[in-house]
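Undergrad: Let me see the structure of the following:
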Amino acid sequence: MNCWCSYCFARPSHAYLDLSPGLDFETKIFAKTNAQDVLRRELAKSGYRVSPISLGINTDAYQPTERKLQLTRRIIEVLAEAKHPFSLITKNALIERDLDLLAPMARERLVHVYFSITTLDNTLSSRLEPRASAPHSRLRAGKRLSEAGVPVGVMFAPVIPWVNDHELEAVLEAARDAGATAAGYVLLRLPHEVAPLFRDWLQMHLPDRAAHVMSTVQQLRGGKDYDSRFGQRLRGEGVYADLLARRFALASKRYGFEGRRHPPFDLTLFVRPRASSPQGELF
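TA: Have a look, this model is predicted:
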C-alpha cells in the first residue's frame, strides 16, 4: 500500500491508469520490479551524460512495501557502483537501513538527503500522513545520517494555512538540532482530484476551520484551489505568501540555514556500468 498522505499531489497519477486517486491510490500500487535493471541499461548507454537524479519526488522512495521489495536499495546500489550523484527526499526512517550505501557515497560527494517534516505533532502527523514515520523518528534518522557524514536537509512541506503553518520555526529548530544543514519549504498543492479529497479530509478532521483553510488557499492561488504555474505553485502569491517567505527567511537566519548549501555533487567520478548480458562476463 501507499502512504496515505491526504494532500499528496501524486494521487492524480492513478487516474491515468483508470484508478481512483482516493481509495485505489491508498490500496493499489505498481511496483517496477526491474527498475534497477532499466537504470543500469540507461547509465550504460554511450550517449548518457551525468546529471544528478532525484528519488522520491512523485511518491516516497521508502513506501511500506520497500521493506520487502527493496527496490530503492537496489537502485542506490546501481548508483553507488556507477558513482552517480543523486538526491533523495523521504518521510520515512527506513532510509537508515541503507546507511551502509549512503555514507560511502557521501564521502565522495555523491548524495544529498532531505527529510520532509510537516509537523512535530504526532497526532496531526498520524492524521495527515498515515504510514509515514512519526516526526521524531524522521529527526532521529536524520541525526544518524548526519553523524555518518551524509548531507541532510529538511523540507517543511507542505505548509497548510491554519493547520501546521505555526510550526515553521519549531520544525527548522528541531531539524537544526538533528544535524540538518539546509532547509526549504513548499506550500500546499492541490492539483486535479486532490482538492476535493483534501476538502473531505478537512471536513472530517478539522471542520471548525475547513472554510478558513480553503479560503486562504484560494487567496494564495489567484482565487482557485490550485495554480500550476511554475513560479507560483511552490510559493503562492499575496499577503500570506509574502509573510510566510519573511518568516522562513528570519527562521533560516536564526537557526543557521541562511546562505548554506549542501556541497556540490562531484560529476567527475562516474563509471559507466556494463549493460547486463545473458552470456555473463568473460573478464
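Undergrad: From here on, just use CA atoms for contacts and neighbour counts.
TA: Noted.
Undergrad: The nearest residue to Asp24 once chain neighbours are set aside: neighbour count?
TA: Distance criterion Cα to Cα, 6 or more residues apart in numbering; nearest residue to Asp24, sequence neighbours excluded, is His14 at 7.6 Å. By the measure other Cα atoms under 10 Å, the count of residues near His14 is 17.
Undergrad: Tell me which stretches of the stretch 1-150 of the chain form helices.
TA: In the stretch 1-150 of the chain, the helices defined using DSSP state H, counting those that start in this stretch lie at 23-27, 35-44, 66-69, 71-82, 99-107, 122-128, 135-147.
Undergrad: Can you tell me the SS state at Leu197?
TA: helix (DSSP: H, G, I helix; E, B strand; the rest coil).
Undergrad: pretty sure it is touching Ser20, no?
TA: No - the criterion here is Cα atoms under 8 Å, and Leu197 misses it with Ser20 at 11.0 Å.
Undergrad: follow-up on the earlier one: right, so the helices of the stretch 1-150 of the chain: which one is the most enclosed?
TA: Of all these, helix 135-147 has the most neighbours on average by mean count of other Cα atoms under 10 Å, namely a mean of 21.
Undergrad: Sequence B follows; please return its structure for comparison with A:
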Amino acid sequence: MPRNAHTPDPDARGRAALSNRVSRFERLDRDRVDDGWDIDEDLPTVRTDVSLEIPRKIITRNTSPDVPFDRSINPYRGCEHGCIYCFARPTHAYLGLSPGLDFETRLIARPDAPDLLARELRAKSYNVAVMAIGTNTDPYQPIEKEQQIMRRCLEVLRDFNHPVGIVTKGTLIERDIDILSEMASRNLVRVGISVTTLDAQVSRAMEPRVPSPKRRLETIRRLADAGIPVRIQCAPIIPGLTDHELESLLEAGSEAGAYAANWVMLRLPLEVAPLFKEWLQAAFPNKAAKVMARVREAHDGREYDAEWGKRMRGTGTYAELIAHRFALACRRLGLFGDVAPLRTDLFRPPPQAGDQLSLF
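TA: Predicted structure coming up:
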C-alpha cells in the first residue's frame, strides 16, 4: 500500500495523534481497511502500556547552540500528555515504535535513573553544570504519580547540591514543592511551566492529557508562592492558531507570579509534520490551510527548517513580528528574568558507606 496513506483510528479517544504512522526507519507501512464484510466490530480502545528500561547511563550530553544547557536526563521515553506538536515524537522511531499513537501510549520508564544519576555525579571526571529535565519528554506526565522516578532524581540532585532546570506541563510538580523550595533557597533550581493557549477547548484538542491552561497557571502561582523561580513557557507558538494569544499568555503568567518568559516557534521535524497536518485537518479544517501557510512563511517556505539558529524561532517577517511582540510585552510586564545564575559552587557528593571521614 502507499506509504503514509492512513485512516484515522476511530478508537484513539482522548489522544492527539489520529494514526500510528510507521517511523522513517520502517520499510513497510500498515493501515486499517474495511474488509467489505459489513460486520460491526468493537475495536479495542487504545490504552497506555508502560515498559521498563535499564539504561547503562542516564545523563545525555548535547552541543547544540540553540539551547542553554549541555546535559539532561529523561526519566521516561514517550509521553502520555500526547501533545500533537511534540518535537520529541520522532525519538520513538529509534525503539521501532510509531511516533504517532505509540509515542503517547507505549511508554518506557527508567526506574534505575536515580541510582545511575548518583553514580555518574560521583565520577571523579564529572564537572558540574545545570542539569536540564523535561527538554524531551515530560518528567511529570501522569505515570510519574505511580513511578515517582522524577521525585527520586530530584532527591539525588538536592543531596548533591546540583543545579537543575525543569520544564513541564504537569501539575504533579506541586507534589515536589518540598524539595524544590529547599533547593530554591540555595539558588539551585528554575522551573518553566509550558502554557500554549488560554483556550481550554484548543488545549484539549492538541494536548489531550495535559492539565487545563487555568490549572497550569495555578501551578505557576503555587510554585512562585513557595519561593521557587518559575517562568511561563509560551511554547510552541502555533501560527494562525495560538499566535494571537501571545500577549494574553504573558499577562496571565505575570499575574500568576512568573518572573520571566520564553517562546518557541512550532517545530515539525520528521514524522511530526504529517501527524500534525492530519490532526489539524480533523480538528480545525477551516483553519488548516491558513496555519500551514503561516508555518511555511516562518520557515523559508518549508514546513520545518532544522538549521541551528533558525529552528527554534523561525525566520522572515512573520517570525520577526512574533519576536517583537514578545519583547514588547515582556518589557511592559517586567518579565526580564533578571536573577542570579544557578549556583554550581555548592556541589558536593554526599557521604556514603565506606567513605573516609573528614578530620575537620
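Undergrad: TM-score for these two?
TA: Remark: TM-score between the superposed chains equals 0.95 [TM-score structural alignment, normalised by the length of the first structure]; 279 aligned residues with a Cα RMSD of 1.5 Å.
Undergrad: matching residues in the second structure for the longest helix anywhere in the first structure?
TA: Counting by DSSP state H, the longest helix found in the first structure is helix 239-254. Residues 317-332 of the second structure are where helix 239-254 of the first structure lands when matched by TM-score structural alignment.
Undergrad: Need the contact partners of the matching stretch.
TA: Stretch 317-332 of the second structure has contacts (Cα atoms under 8 Å, 6 or more residues apart in numbering) with 243, 246-247, 250, 260-261, 263, 294, 297-298, 313, 336.
Undergrad: ok, now with 6 Å
TA: Stretch 317-332 of the second structure has contacts (Cα atoms under 6 Å, 6 or more residues apart in numbering) with Ala298.
Undergrad: Quick one: distance of it to the chain centre.
TA: 23 Å (Cα atoms, centre = their mean, to the nearest Å).
Undergrad: what do we get in the second structure for Pro21 of the first structure?
TA: Looks like Pro21 of the first structure aligns to Pro99 there (TM-score structural alignment).
Undergrad: Grab the nearest non-local neighbour of that match.
TA: Arg89 (4.7 Å).
Undergrad: How many neighbouring residues does the one you found have?
TA: There are 30 residues near Arg89 of the second structure, going by other Cα under 10 Å.
Undergrad: can you check Gly47 of the first structure too?
TA: The tally of other residues near Gly47 of the first structure (other Cα under 10 Å) stands at 8.
Undergrad: how big's the offset between the longest helix of the first structure and the second structure?
TA: Its matched residues in the second structure lie on average 0.8 Å from helix 239-254 of the first structure after superposition (mean Cα distance after the TM-score superposition for the first structure).
Undergrad: buried residues in that helix?
TA: 241, 244, 248, 251-252 (16 or more other Cα atoms under 10 Å).
Undergrad: Just send those back as TSV, with distance to Phe25 of the first structure too.
TA: Output for those, formatted as TSV (distance: Cα to Cα, whole Å):
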residue	distance to Phe25 of the first structure
Ala241	30
Leu244	31
Phe248	32
Ala251	36
Ser252	35
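Undergrad: Show me the two of the residues you listed that sit farthest apart.
TA: Spanning the widest gap among the buried residues of helix 239-254 of the first structure are Ala241 and Ser252, at 16.3 Å by Cα to Cα.
Undergrad: hey, where'd the strands end up in the first structure?
TA: For the first structure, the strands defined by DSSP state E cover 53-55, 86-90, 111-116, 152-159, 182-187.
Undergrad: out of these, nearest to Asp208 of the first structure?
TA: Proximity to Asp208 of the first structure (Cα to Cα) singles out strand 152-159 among these, at 18.8 Å.
Undergrad: Show residues contacting that closest one.
TA: By Cα under 6 Å, 6+ apart, strand 152-159 of the first structure touches 113-118, 146, 165, 180-188.
Undergrad: now the angle between strand 111-116 and it, please.
TA: Per axes from the mean of the first three to the mean of the last three Cα atoms, to 10 degrees, the angle that strand 152-159 of the first structure makes with strand 111-116 is 30 degrees.
Undergrad: which part of the second structure lines up with strand 152-159 of the first structure?
TA: Strand 152-159 of the first structure lines up with residues 230-237 of the second structure when matched by TM-score structural alignment.
Undergrad: Ignoring the adjacent residues along the chain, who's closest to the residue mapped onto Ala180 of the first structure from the second structure?
TA: Using TM-score structural alignment, the partner of Ala180 of the first structure in the second structure is Ala258. Leaving aside its sequence neighbours, Ala258 of the second structure sits nearest to Arg231 (Cα to Cα, 6+ apart; 4.7 Å).
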